[in-house]
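# quick one: sequence and predicted model below, then my questions.
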Amino acid sequence: MINDATEPPSSTEPEILRYAAFATDPGGGNPAGVVLDATGLSDERMLAIAAEIGYSETAFLTPGAAAGHHTVRYFSPLTEVPFCGHATVASAVALADRVGPGRFRFATRAGEVPVEVAEGADGVLRATLTSVEPHVAEAGAADVAEALGLLGWSTADLDPALPPRFAYAGARHLVLAAATRDRLARLAYDFDGLAAYMTARDLVTLQLVWRAAPDVFHVRNPFPVGGVVEDPATGAAAAAFGAYLRTVDPSAAPATLTLHQGEDLGRPGLLHVDLHGSAPRVRVSGAAVPIG
């Protein structure tokens, strides 16, 4: 286990770990802070730690009464979010680094999230989370038009086969599908304007996608409400997207979707979204490795 602190943690300062989620290389994926024992930390202290770390999210775990059970809270540098997929994957792998692979249960503000960790043939630990029950809702024309204006997109930039929708699987996202990879690659938006738009609609990120193949997508996630221009790899949005795709394109399931994210940021990550089975919950998988 790697601890980036220059001195051992004291009894009053929590041990802060750093992991790259949805990647097998510390330079890829999405960095997450992990505090495996946040017992006694106030909301203000957790927010301050998240701001000091500067990653899009830091997870704070409090051990439960049963083995493998933890209460988990997630803080961005600016605010608490109800659920964060990449920090969940990072936390589960950090726990597995301590106690070995297995099953964990995380009690989050969004609900209970089971996570399984297994070691791959390459020796890298991979976690699979099962989302809370998702739901998908229509996105009104006015909501879509305002979002497009803030992004600098037009309706011609959208893929007509994948209509805009609001999707939730622990956190709420607006899904917008780009018609071309080039449109997705050219991301420049009104940071303050989009933050206000998202706050008014209780959105955590926008899920911007481009379909490369029936089950392969490239995705990007603006995250101004968290004080971050873009999230490099977003498990909560991936789960919401799985529910979205199953709703707007029923022929897409059963399948395991491959989501490429972070390439445009120089932090390539890989997320797998499992749409098999009849259960509405979505499973999201990815590797995580310590950041040294």
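Cool, got the structure. Numbering: from 1, shown residues only.
# only C-alpha atoms for contact and neighbour calcs from this point on.
Fine.
# so how far is stretch 110-122 off the chain centroid?
Centre-to-centre, stretch 110-122 and its host chain are 14 Å apart (C-alpha atoms, centre = their mean, to the nearest Å).
# contacts for that stretch?
Stretch 110-122 has contacts (C-alpha atoms under 8 Å, 6 or more residues apart in numbering) with 82-83, 89, 92-93, 96, 101-107, 125-132, 170-171.
# and for the nearest residue to residue 148 once chain neighbours are set aside, the neighbour number?
Nearest residue to residue 148, sequence neighbours excluded (C-alpha to C-alpha, 6 or more residues apart in numbering): residue 154, at 6.0 Å. Residue neighbour count, defined by other C-alpha atoms under 10 Å, stands at 12 for residue 154.
# let's bring in a second model and compare:
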Amino acid sequence: MSQIPGIEVLRYTAFSADPEGGNPAGVVLDASGLDDAAMLAVAAELGYSESAFLTGREEAGGEETPGGAGASGGAGASGAREYTIRYFSPKAEVPFCGHATVATALALAERDGPGDLVFGTRAGTVPVTVTREGGELRATLTSVEPDVADIAPDDLAEALAALDWPAADLDPALPPRIAFAGARHLVLAAATRERLADLRYDFARLEALMHRLDLTTLQLVWRAAPAVFHVRDPFPVGGVVEDPATGAAAAAFGAYLRAEGLVPDTALLTLHQGEDMGRPGTLTVELRAGDARVRVSGTGTRIGD
């Protein structure tokens, strides 16, 4: 637990059971009294890629009430506890963040017990289920409706120039696309693991392009096996060089693979992220035939002060 200007801030890492792995996030379980500037200040002082703030909870009848560190969220018709959540990077608010959602769900599960949660985000409604498996808590989020679109050739050329990636270093089997599952991500596939490992990009140039295209991260991937990928996510628009484990991008990538016919309609995928940063994490992506939404799951743990 941390105290930042009188605000109770919890710190969790998502997608790893090791506090030194995965992606850390700040979690404020009662942000009902904070305005935008205060939430941004907390996120900036923490310095994590994103932090999550519960600004209220939904009662069974749909009425929103202030959140509280000692009170459970209201239960909807399904019995799920329902909350309103917002996400801030050190530089700006973002519409959705997967790892901070997982971190918040785990914090709530430790306080109130495992079960079903529903988060109202700027991107839409995101259900999360937390279970206990072998002594560990595991959270599974269900994305909003995804979408996959082409990227203009000039924009692709600019992205590659900012990364200093020759076009010949791309894997032609995984074409560049912009994928959305709560936030927009440019998917670029490296032909080799060595290409993915060598990430030295022009921060300002890539940030400018991402602002113009309304991108949250670049999802850089390398396919190690039919259902196993290594991924990296530059995040200059959030004020950090790289995001260690990116649930929103994982959901978007699952939607991309299905839309391009690169995996079966029903598939279970494993994404390894953070290894090149010294913060290894594992994200599990599930696709279900007949259900457009994508499920992303992982473990997590509290980070000590």
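Nice, thanks for sending it over. From a predicted model like this one, the values you see are computed outputs, not experimental measurements.
# let me see the TM-score of these two.
Here the TM-score for the pair of chains, by TM-score structural alignment, normalised by the length of the first structure, is 0.95; 284 aligned residues with a C-alpha RMSD of 1.1 Å.
# quick revisit: the residue nearest to residue 148 of the first structure maps to what in the second structure?
Matched by TM-score structural alignment, residue 154 of the first structure corresponds to residue 166 in the second structure.
# residue range for the longest helix along the second structure in the first structure?
Ranked by residue count under DSSP state H, the longest helix found in the second structure is helix 98-112. With TM-score structural alignment applied, helix 98-112 of the second structure matches the range 85-99 in the first structure.
# separation between the residue nearest to residue 148 of the first structure and residue 173 of the first structure?
According to C-alpha to C-alpha, to the nearest Å, residue 154 of the first structure stands 19 Å off from residue 173 of the first structure.
# residue 91 of the first structure too?
Taking C-alpha to C-alpha, one finds residue 91 of the first structure at 22 Å from residue 173 of the first structure.
# of these two, who's got more company?
Remark: of residue 91 of the first structure and residue 173, residue 91 carries more neighbours, 30 against 27, as counted by other C-alpha under 10 Å.
# can you tell me the helix or strand for the residue lying closest to that one once chain neighbours are set aside?
Once flanking residues are discounted, residue 91 of the first structure sits nearest to residue 34: 5.9 Å by C-alpha to C-alpha, 6+ apart. Per DSSP states H and E: residue 34 of the first structure is located in strand 30-35.
# in the second structure, what residues pair with the helix or strand following that strand?
As assigned by DSSP H and E, the chain's next helix or strand after strand 30-35 of the first structure is helix 43-53. Using TM-score structural alignment, helix 43-53 of the first structure corresponds to residues 36-46 of the second structure.
# superposed on the first structure, what's the mean shift for the matching stretch?
For stretch 36-46 of the second structure, the mean deviation from the first structure after alignment is 0.4 Å (mean C-alpha distance after the TM-score superposition for the first structure).
# what lies in contact with that stretch?
Here stretch 36-46 of the second structure makes contact (C-alpha under 8 Å, 6+ apart) with 4, 26, 31, 50-51, 53, 88-93.
# need the buried ones from those selected in ChimeraX.
To isolate the buried members of the contacts of stretch 36-46 of the second structure in ChimeraX, using 16 or more other C-alpha atoms under 10 Å:
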select :26,31,50,51,53,88,89,90,91,92,93
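# and which of the contacts of stretch 36-46 of the second structure is nearest residue 287 of the second structure?
residue 50 (25.6 Å; C-alpha to C-alpha).
# need the contact list for the closest one.
If you count contacts by C-alpha under 8 Å, 6+ apart, then residue 50 of the second structure has 25-26, 43, 87-90, 97, 100, 238 around it.
# ok, the residues you listed in the first structure, which still hold?
Checked against the first structure using both residues aligned by TM-score structural alignment, their matches' C-alpha atoms under 8 Å, the contacts of residue 50 of the second structure keep these contacts: 25-26, 43, 87-90, 97, 100.
# ok, so of the residues you listed, who is nearest residue 210 of the second structure?
Distances from residue 210 of the second structure to those, taken by C-alpha to C-alpha, are shortest for residue 89, at 15.0 Å.
# residue 257 of the first structure: which element?
Assigned by DSSP H and E, residue 257 of the first structure belongs to strand 256-261.
# which bit of the second structure covers that strand?
By TM-score structural alignment, strand 256-261 of the first structure lines up with residues 268-273 in the second structure.
# now the matching stretch on the first structure. Mean distance?
Looks like 0.2 Å for stretch 268-273 of the second structure (mean C-alpha distance after the TM-score superposition for the first structure).
# counterpart of residue 140 of the first structure in the second structure?
Matched to the second structure by TM-score structural alignment, residue 140 of the first structure sits across from residue 152.
# quick one, what contacts its match?
Going by C-alpha under 8 Å, 6+ apart, the list of residues near residue 152 of the second structure is empty.
# kindly recompute the last result at 10 Å.
Residue 152 of the second structure sits next to 176-178 when contact means C-alpha atoms under 10 Å, 6 or more residues apart in numbering.
# and what of residue 153 of the first structure?
Going by C-alpha under 10 Å, 6+ apart, the list of residues near residue 153 of the first structure reads 145-147, 178, 183-184, 186-189.
# just residue 97 of the second structure next, same as before
25, 49-52, 86-89, 121, 123, 182-183, 216, 246-249.
# distance of it from residue 2 of the second structure?
From residue 97 of the second structure to residue 2 of the second structure the distance is 21 Å (C-alpha to C-alpha).
# again, but for residue 106 of the second structure
Distance, residue 106 of the second structure to residue 2 of the second structure, by C-alpha to C-alpha: 17 Å.
# ok, the two, which is more surrounded?
For residue 106 of the second structure versus residue 2, the count of surrounding residues by other C-alpha under 10 Å is larger for residue 106: 28 against 14.
# quick one on the thing from earlier: what is the nearest of the contacts of stretch 36-46 of the second structure to residue 231 of the second structure?
Among the contacts of stretch 36-46 of the second structure, and counting by C-alpha to C-alpha, the member closest to residue 231 of the second structure is residue 50, at 18.3 Å.
# sounds good, over and out.
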